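no sequence for this one, just the structure:
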């Protein structure tokens, strides 16, 4: 899927359940270390399960967060990486923000069969309804976001 840089943010919608999810603690940050990737995956899984998000979407969100956190840790000069989660009736929105600037903007690329990395954003594109990149509101760094569907029956 081609990233959409101006897709709308998932804010509050009319239902009390969505408002309760939006008000829950959906923000966390960790040091920009490789060990933080596993912590981010665990935190996302716990939060989405608390909100009652289906297991298929939880698994997809864990994978997306893992890819986005890994990219922020490996490819920026950040000291901390943060994550914001939002949920409405049909989507999970994940935003991973870094503090540093990388030489290029994140984009999906094709990797050779022998390469061990480089497929993460292709995976994010497959699992997401949309994804994109925007500058961080603080003026330093950027936010890579993805919107995933949820509410699907388990396989």
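Cool, got the structure. Fair warning: this is a prediction, and the values are worked out from it, not measured in the lab.

CA only for contacts and neighbour counts going forward, please
Fine.

Show residues contacting the longest helix belonging to the chain.
In the chain, ranked by residue count with DSSP state H as the criterion, the top helix is helix 55-75. Helix 55-75 is contacted from outside by 32-34, 37-38, 40-42, 44-45, 48-49, 78, 81, 92, 94, 96-98, 102, 120-121, 123-124, 127, 144, 146, 148-155, using C-alpha atoms under 8 Å, 6 or more residues apart in numbering.

how about 6 Å then?
For helix 55-75, the external contacting residues (C-alpha atoms under 6 Å, 6 or more residues apart in numbering) are 32, 37, 41, 45, 98, 102, 120, 124, 150, 154.

Got another one to weigh against that:
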């Protein structure tokens, strides 16, 4: 899904993720929904703040893969800014007085895996995160 690189676009992306997860059987108040919605909010905010190119939108892709024992929920947020790639090392916490710099730290703590990949079919990058849920 495509969203404008604005605060409104980030809010709509977060709602899209939460609604889709609810449709897939992960209710709004479930840990999976709340966690992936939080990740979506952080990645969308980063795409707007650090990956914005004037006139270009960001894209969100949400995937669910299930087998007999595990469900994997994966979110990808793509922007068109190729030269600004986050480091894959666990981010250091910012100083207490800093107002920013906690987004990827938070993602690295709540996601089971996360990373950065070149954007397929267009310039830019895709930052992704995945949650693994044990099937019951």
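Great, that's in hand. Note that the structure is predicted; figures quoted are calculated from it, not measured.

overall similarity of the pair, as a TM-score.
The TM-score (TM-score structural alignment, normalised by the length of structure 2) is 0.84; 125 aligned residues with a C-alpha RMSD of 1.8 Å.

re earlier: for the longest helix of structure 1, which positions count as buried?
Residues of helix 55-75 of structure 1 classed as buried by neighbour count (16 or more other C-alpha atoms under 10 Å): 55, 57-58, 60-73, 75.

against structure 2, where does the helix or strand that it is followed by fall?
Downstream of helix 55-75 of structure 1, the first helix or strand assigned by DSSP states H and E is strand 80-87. Strand 80-87 of structure 1 lines up with residues 57-64 of structure 2 when matched by TM-score structural alignment.

Report the secondary structure state of the residue positioned nearest the centre of structure 1.
Centroid-nearest residue in structure 1: residue 94, 3.5 Å away (criterion: C-alpha atoms, centre = their mean). Secondary structure, DSSP: H, G, I helix; E, B strand; the rest coil: residue 94 of structure 1 is strand.

residues contacting it?
By C-alpha under 6 Å, 6+ apart, the contact list for residue 94 of structure 1 reads 84-85, 145-146.

what does residue 122 of structure 1 give?
Counting by C-alpha under 6 Å, 6+ apart, residue 122 of structure 1 makes contact with residue 108.

Could I get the full set of strands for structure 2?
For structure 2, the strands defined by DSSP state E cover 2-3, 58-66, 70-79, 113-118, 125-134.

Check the alignment and tell me where residue 39 of structure 1 lands in structure 2.
By TM-score structural alignment, residue 39 of structure 1 lines up with residue 12 in structure 2.
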